[in-house]
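> pasted the sequence and its predicted model underneath.
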Amino acid sequence: MAAGAELFRRNGYTGTGLKQIVAEANAPFGSLYHFFPGGKEQLGEEVIRTSGLSYIQLFDLFIAPAPDLVSGIEAFFAAGIATLQATDYVEGCPIATVALEVASTNEPLRRATADVFTAWIDAGTEKFGKFGLGREAARTLTITAVNNLEGAFVLCRSLRDTEAMAVAGAATVEVARKLLNENAQL
């Protein structure tokens, strides 16, 4: 499944063939259908759900240990920049890549990506709430961060430049400051 996740991240769902996945995994072709009798679609769902949910750990890695919310968000977006540069703009978010491809053509995969995004929003709402934001404000900030991050990955990969990620991080920080300020005035 790790091979599928890596290939989907780099090539997208439609740009990844079963033969590529089996070759990358160094596995016999028949093993794919043994473990995933539903073929590529079932593998795709599993990859989306498993790898997508693993990204929730980024909140624990960057946001939870931060001395303050703004520092955590800055570290989060800086890591996005570092990933893009380290991978020569090949790696972005595999969930967004697949979601864009299948949103109107493959309902099981669309549901899988929606479930992952929902889990991210729920996790971010909880983590941001620990910095003193109310539930609604924490949810707004989470959706802002996910929107900005995903959009920045698309632009950065296309332009082969990290400016969009830096701008997205700064915009998310501004929203966080505004929400923290509003919360302090309550």
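Nice, I can see it.
> when you work out contacts or count neighbours from here on, use the C-alpha atoms and nothing else.
Will do.
> may I see the buried residues of stretch 171-186?
Of all the residues in stretch 171-186, those buried under the rule 16 or more other C-alpha atoms under 10 Å are Thr172, Val173, Val175, Ala176, Leu179, Leu180.
> please apply the same query to stretch 157-168.
Of the residues in stretch 157-168, those buried by neighbour count under the rule 16+ other C-alpha under 10 Å are Arg157, Arg160, Asp161, Thr162, Ala164, Met165, Ala166, Ala168.
> and the longest helix anywhere in the chain, what does it pack against?
Counting residues, the longest helix found in the chain (DSSP state H) is helix 135-159. Using 3 or more C-alpha pairs under 8 Å, 6 or more residues apart in numbering; DSSP states H and E as the contact test, the elements touching helix 135-159 are helix 69-86, helix 107-129, helix 163-185.
> mind running it again at 7 Å?
In this structure, helix 135-159 packs against helix 107-129, helix 163-185, with contacts taken as 3 or more C-alpha pairs under 7 Å, 6 or more residues apart in numbering; DSSP states H and E.
> and here's the other structure:
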Amino acid sequence: MGQSGTRARIQSAATVLFRRHGYAATGLKRIAAEADAPFGSIYHFFPGGKQQLAEDTIRTSGAEYGRMVLALLDSVSDPEESLVRAFEAAAGDLAAADYADACPIGTVALEVASSNDVLRVATAEVFEEWVGMATGWFGQWVDDPKAAQSLAYSLVMLLEGAFMLSRAARDPEPLRVAGRSMAALVRAASVPR
């Protein structure tokens, strides 16, 4: 598999562990063990250690997640139906993962907001990328760019909040409610075409 395979395994293991347990609770030895990689290979690929690995993981998994959500939204032509389906899919995925895997950066974002500026900036930039992508998507139905951006922020906020509530309650219903709420917001803001 070579070096690129080892690096990919380290990134993959770190993504899962940071997503489930957060930054502080995830040690490099555990990442190496989960990745089936020599401990020293983490420093080979990420000389800055845990912080560099976490920043890379946030940016990489965040971008992948954003593209996945946008593809899911683009899979249905009606925006209201698309949003309901996307949130329903998130609810199903979360339940199937036994409420362990939600947003790839949410757990770390909450944890490092006031303790690690490098990782805080990385999560903030990923969230802004998501808002930018969603603003473009909403712009298909809303003529006012500020309204499209407001919907984009609402999408990210409702998704993140619903993930938190669903995980705490171990119940997918908050995600379903958030999807219906987003559909109502789009309905209220949409320009007939």
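Noted; the coordinates are in hand. None of the values given here were measured: they were computed from a predicted structure.
> can you put the helices and strands packed on helix 135-159 of the first structure in JSON lines and add distance to Ala82 of the first structure?
What follows is these, written out as JSON lines (distance: least, C-alpha to C-alpha, whole Å):
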{"stretch": "helix 107-129", "distance to Ala82 of the first structure": "21"}
{"stretch": "helix 163-185", "distance to Ala82 of the first structure": "10"}
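> for Gln42 of the first structure, state which of the buried residues of stretch 171-186 of the first structure is nearest.
Of all these, the one sitting nearest Gln42 of the first structure is Thr172; the distance, using C-alpha to C-alpha, is 35.0 Å.
> list the residues that contact that closest one.
By C-alpha atoms under 7 Å, 6 or more residues apart in numbering, the contact set of Thr172 of the first structure is Thr144, Ala145.
> quick one: map it onto the second structure.
For Thr172 of the first structure, the aligned position in the second structure is Met182, judged by TM-score structural alignment.
> which residue numbers in the second structure does stretch 30-44 of the first structure align to?
Residue correspondence for stretch 30-44 of the first structure in the second structure, counting by TM-score structural alignment: residues 40-54.
> now that stretch: buried residues?
Of all the residues in stretch 40-54 of the second structure, those buried under the rule 16+ other C-alpha under 10 Å are Ile42, Phe45, Phe46, Lys50, Gln52, Leu53, Ala54.
> name the nearest residue to the fifth one, ignoring sequence neighbours.
On the basis of C-alpha to C-alpha, 6 or more residues apart in numbering, the spatially nearest residue to Gln52 of the second structure that is not a chain neighbour turns out to be Phe46, at 6.0 Å.
> coming back round to it: work out the gap between the longest helix of the first structure and the centre of the chain.
Its chain's average C-alpha position is 9 Å from that of helix 135-159 of the first structure, according to C-alpha atoms, centre = their mean, to the nearest Å.
> so how much does it differ from the second structure once superposed?
The superposed helix 135-159 of the first structure is, by mean C-alpha distance after the TM-score superposition for the first structure, a mean 0.8 Å from where its aligned residues fall in the second structure.
> what about Gly52 of the first structure, how many neighbours?
23 (other C-alpha atoms under 10 Å).
> one step back: relative to the second structure, which residues correspond to the longest helix of the first structure?
Under TM-score structural alignment, the match for helix 135-159 of the first structure in the second structure covers residues 145-169.
> circling back: the longest helix of the first structure vs helix 107-129, what angle?
Between the axes of helix 135-159 of the first structure and helix 107-129, defined by axes from the mean of the first three to the mean of the last three C-alpha atoms, to 10 degrees, the angle is 120 degrees.
> and helix 135-159 of the first structure, which residues are buried?
137-146, 148-150, 152-154, 156-157.
> what sits up against it?
Under the contact criterion C-alpha under 7 Å, 6+ apart, helix 135-159 of the first structure has outside partners 89-90, 92, 96, 121, 124-125, 128-129, 162, 164-165, 168, 172, 175-176, 179.
> redo that, cut-off 8 Å
With C-alpha atoms under 8 Å, 6 or more residues apart in numbering as the contact definition, helix 135-159 of the first structure has outside contacts at 77, 80, 84, 89-90, 92-93, 96, 121-122, 124-126, 128-129, 162-165, 168-169, 171-172, 175-176, 179.
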